[in-house]
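**Student:** Take this sequence and fold it.
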Amino acid sequence: MKEVLVEERLASREKIRVLGSGSYNGLDLAEFQLDAAEVARLKKQYLPDNQRKVIGYVGRLTKDKGIDDLVAAFTELATEHTNLKLLLVGDFEAGDMVTPLTQKRIEENPHIVKTGFVPKTASYYRLMDVFILPTYREGFGNVILEAAAANVPVITTNVTGAKDAIIPNETGLLVEAGHIAAMKKALMTLLEDNELAEKLSGNGRMRVGREFRSEIIWQQLDKVYRETEVDKRNVYEMEK
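**Tutor:** Sure, this is the predicted structure:
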């Protein structure tokens, strides 16, 4: 995002500060500890058939988030692999509505589950075998960090904001936005290759703990404020 702002001449490089590795507030990792009772309740409510592999998404169900692409990819995969479920944690948004076909598929396909708006999503990640954010643009992909914190392997698109939330092939997989074939391939790779999925999810969880805990972001913000205050005092002394 910083590079885009500079490239588009919306702000000068020296005026932009990135706190740590990014993220506006980091994550409270305590929220993503396993709550077995809550997870069991959610499974009973949304996924009573435990035999299926779950592809998960969290966020607004809009065109910009790539939901049309995700539903198209899942629909094609489901004709070849009958053990899949798509869990959409979120709701439609009138301002950027998905296509009528996508809405119809979501509402009528028994293997696509839409929860509607959820205020606290931490336990929902525990229902997923793989998480995907097929977005076309992001400020920063915080849901990617949340999935990683819940030890779920992630896939996202090679776009500003989303790609910054992973290290490609180390903490997640990247695909091009709108590329349904690549999306299908990445999803099946992580659903079938348990060793790779465990490697990515483990690395992702460690990276979140190392770089994206809220305390780390707060410390960086405190440092910025303190440096700014020192600069102000120096300017004041010079003007005197």
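
**Student:** rest of the way, CA atoms for contacts and neighbours
**Tutor:** Will do.

**Student:** what about the longest helix along the chain, distance to the chain center?
**Tutor:** For the chain, the helix that runs over the most residues, judged by DSSP state H, is helix 214-239. Averaging C-alpha positions (C-alpha atoms, centre = their mean, to the nearest Å) puts helix 214-239 31 Å from its chain's average.

**Student:** Which parts of the protein are strands?
**Tutor:** Using DSSP state E, the strands of the chain run over 53-58, 84-89, 112-114, 130-133, 154-157, 173-175.

**Student:** Redo these as a markdown table? Include distance to Q220.
**Tutor:** Compiled in a markdown table, the strands of the chain are given as follows (distance: least, C-alpha to C-alpha, whole Å):
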| stretch | distance to Q220 |
| --- | --- |
| strand 53-58 | 28 |
| strand 84-89 | 31 |
| strand 112-114 | 37 |
| strand 130-133 | 27 |
| strand 154-157 | 26 |
| strand 173-175 | 28 |
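
**Student:** follow-up on the earlier one: check which residues of the longest helix of the chain are buried.
**Tutor:** 214, 216-218, 220-221 (16 or more other C-alpha atoms under 10 Å).

**Student:** coming back round to it: make JSON lines out of the strands of the chain and add distance to E146 and mean neighbour count.
**Tutor:** Listed next are the strands of the chain as JSON lines, based on distance: least, C-alpha to C-alpha, whole Å; neighbours: other C-alpha atoms under 10 Å:
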{"stretch": "strand 53-58", "distance to E146": "10", "mean neighbour count": "23"}
{"stretch": "strand 84-89", "distance to E146": "13", "mean neighbour count": "22"}
{"stretch": "strand 112-114", "distance to E146": "19", "mean neighbour count": "19"}
{"stretch": "strand 130-133", "distance to E146": "10", "mean neighbour count": "25"}
{"stretch": "strand 154-157", "distance to E146": "10", "mean neighbour count": "26"}
{"stretch": "strand 173-175", "distance to E146": "16", "mean neighbour count": "23"}
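
**Student:** one more to line up against the first:
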Amino acid sequence: MQINVLHMAHLAIRYGAEKQLLDYLTLAKSTSSEIRHHVCALRISKPIYEELNSLGIPVITTRLWPWNIFSFLNFAKKHDIHILHVHNQLRFPLRSRILPKLAGVPLIIEHEHGMVWNTSSTQLIKWTNKLVNANICNSHAAKIMLERKCNIDAKVIYNGIPLPPEQTEAPAQLKTELGLSETTAIVGFVGRLNNPKGAEAFIRMIPKVIQAVPHTAFIVIGDGPMRSSLETEAKVLGINDQIYFLGYQKNAYHLMKQLDVVVVPSFREAFGNVAIEAALAKKPVIASNVDGIAETVIDGKTGFLVDCTEPIQRQKGTNSLPKAVVDGRTKELRSPKLPNTEILAEKVIHCLQTPELAVTLGNNAYARAVQEFSLERYCKDLDNFYRELTHYK
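**Tutor:** Okay, the predicted model is just below:
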């Protein structure tokens, strides 16, 4: 029996949930299986459309409102769709639940990648829960949020991260490019410069680290609406000579391999792909003890988790703050806070001053990432879930 799956997602950028879907589809194309994939793109960029086209995946582009339900219905009938797999559309039950059922889609899976934290229209979600045949989420923290906010019971399938390809040419030498000496340690932040990522905590810990380990440089890989304010704060703290804002970098992984420590100070994070990418680069991670990050980092074995105690001030033009997050220690809901910058700095200093410990943590992190967070494992888990749902043997 062939299983036809239609993935519904925003595909304007290759980032987060979108990247996870595209990585999965790429691997699925190279794997022999009875599962055939199709895409309903709510929005799509030209490069991603061309990428899907090169994989031979049929695509329909529609926002799926009542007035264009017939094009969706015709596409679903033409390709004999058995499962609609909806990615990160919890806030839009009309699009993700009601209209697909009216179009006759037999089975609906909703996949939570982080939207539930900022979801407020929970009553309509609860009223239409029965239209969904199954729910998936990418961490136990997301499972807790779905249960508490929406009365949804979900199956946890952790994200899968592809092993980075080997660099075919000599990698750029970061220290040489930045004019740093070979003995200078480098501590890095990787992520979008928007408030959930907590980059301000990274900036604020730097003076404490410099005091203990003066020959340390700090890099920020990523861009976003907070970049200007973060650069200003660095100047106010008098650290702008030791911090480098590199902007978005396509080769972030190869830069990460040249770091000594990676800091993940998010105050809300459904899973925490950066922590796994750092693990694949064999780097220790110092991270917030919150949400899914507390599941990607084992405190004292693959890195360190830091409790969140410091208040957050939302900046204009950034994402709204969630009312609650999942505390990594207690697994209870609490208000969002930044990680304690004093302890964040202490853990970074500890890794820099005991490099043999940093190597051990990085090796442990790599071994765990390959075993538990591989893209192959994710593909296998998801495919088996499709089979269970359709009773395919």
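
**Student:** Just give the TM-score of the two.
**Tutor:** Laid over one another, the chains give 0.83 as their TM-score (TM-score structural alignment, normalised by the length of the first structure), with 222 aligned residues with a C-alpha RMSD of 2.5 Å.

**Student:** Which one of the buried residues of helix 214-239 of the first structure is nearest to L10 of the first structure?
**Tutor:** L221 (22.0 Å; C-alpha to C-alpha).

**Student:** Spit out the contact partners of that closest one.
**Tutor:** Residues in contact with L221 of the first structure (C-alpha atoms under 8 Å, 6 or more residues apart in numbering) are L19.

**Student:** So what does it match up with in the second structure?
**Tutor:** Using TM-score structural alignment, the equivalent of L221 of the first structure in the second structure is L382.

**Student:** ok so, going back, which of the strands of the first structure sits closest to V6 of the first structure?
**Tutor:** Using C-alpha to C-alpha, these put strand 154-157 closest to V6 of the first structure, at 21.8 Å.

**Student:** Distance of the counterpart of N142 of the first structure in the second structure relative to P265 of the second structure?
**Tutor:** Using TM-score structural alignment, the equivalent of N142 of the first structure in the second structure is N273. Note on N273 of the second structure: its distance to P265 of the second structure, by C-alpha to C-alpha, to the nearest Å, is 13 Å.

**Student:** Who has more neighbours out of the two?
**Tutor:** Using other C-alpha atoms under 10 Å as the criterion, N273 of the second structure and P265 rank with P265 on top: 30 against 20.

**Student:** Tell me, how many residues neighbour the counterpart of L127 of the first structure in the second structure?
**Tutor:** Aligning on TM-score structural alignment places L127 of the first structure opposite Q258 in the second structure. By the criterion of other C-alpha under 10 Å, Q258 of the second structure has 19 neighbours.

**Student:** Setting aside sequence neighbours, what's the nearest residue to Q258 of the second structure?
**Tutor:** Excluding its sequence neighbours, the residue lying closest to Q258 of the second structure (C-alpha to C-alpha, 6 or more residues apart in numbering) is L174, at 7.0 Å.

**Student:** quick revisit: so how far is Y378 of the second structure from the match of N142 of the first structure?
**Tutor:** Look at N273 of the second structure and Y378 of the second structure: by C-alpha to C-alpha, they are 13 Å apart.

**Student:** got any residues that touch both of the two?
**Tutor:** N159.

**Student:** so the residue nearest to Q258 of the second structure touches M256, yeah?
**Tutor:** No. The criterion here is C-alpha atoms under 8 Å, and L174 of the second structure misses it with M256 at 9.8 Å.

**Student:** With neighbour numbers in mind, choose between those two.
**Tutor:** A side-by-side neighbour count of L174 of the second structure and M256, using other C-alpha under 10 Å, places M256 first with 27 against 15.

**Student:** contacting residues for the more buried one?
**Tutor:** So M256 of the second structure contacts 188, 262, 278, 281, 283 (C-alpha under 8 Å, 6+ apart).

**Student:** how far away is the second one from R334 of the second structure?
**Tutor:** I take that to be V262 of the second structure. As judged by C-alpha to C-alpha, V262 of the second structure and R334 of the second structure stand 26 Å apart.

**Student:** which non-adjacent residue is nearest R207 of the first structure?
**Tutor:** T171 is the one closest to R207 of the first structure (C-alpha to C-alpha, 6+ apart), at 7.9 Å.

**Student:** What of I106 of the first structure?
**Tutor:** Counting by C-alpha to C-alpha, 6+ apart, I106 of the first structure lies nearest to I112, which is 5.8 Å off, once chain neighbours are set aside.

**Student:** isn't that neighbour right up against L84?
**Tutor:** No. I112 of the first structure is beyond contact range of L84, at 9.1 Å (criterion: C-alpha under 8 Å).

**Student:** quick one: the helices in the first structure?
**Tutor:** According to DSSP H, the helices that the first structure contains are 2-7, 36-46, 67-80, 100-108, 142-149, 180-192, 194-211, 214-239.

**Student:** and those helices, which is most packed in?
**Tutor:** helix 142-149 (a mean of 26; mean count of other C-alpha atoms under 10 Å).

**Student:** That one vs the second structure, average offset?
**Tutor:** Superposing on the second structure and averaging over aligned pairs (mean C-alpha distance after the TM-score superposition for the first structure), helix 142-149 of the first structure comes out at 0.4 Å.

**Student:** which residue lines up with T102 of the first structure in the second structure?
**Tutor:** So, by TM-score structural alignment, T102 of the first structure is matched to E233.

**Student:** wait, what's in contact with that match?
**Tutor:** Contacts of E233 of the second structure by C-alpha under 8 Å, 6+ apart are I203.

**Student:** And it, how close does it get to I276 of the second structure?
**Tutor:** For E233 of the second structure relative to I276 of the second structure (C-alpha to C-alpha), the value is 28 Å.

**Student:** now N74 of the second structure
**Tutor:** Distance, N74 of the second structure to I276 of the second structure, using C-alpha to C-alpha: 40 Å.

**Student:** Likewise for L361 of the second structure?
**Tutor:** Distance from L361 of the second structure to I276 of the second structure, counting by C-alpha to C-alpha: 13 Å.

**Student:** what's the answer for L42 of the second structure, then?
**Tutor:** Between L42 of the second structure and I276 of the second structure the computed distance is 28 Å (C-alpha to C-alpha).

**Student:** Also H111 of the second structure?
**Tutor:** 20 Å.

**Student:** same check, this time on R334 of the second structure
**Tutor:** Per C-alpha to C-alpha, R334 of the second structure is found 25 Å from I276 of the second structure.

**Student:** cool, N53 of the second structure as well?
**Tutor:** Taken as C-alpha to C-alpha, the span from N53 of the second structure to I276 of the second structure is 29 Å.
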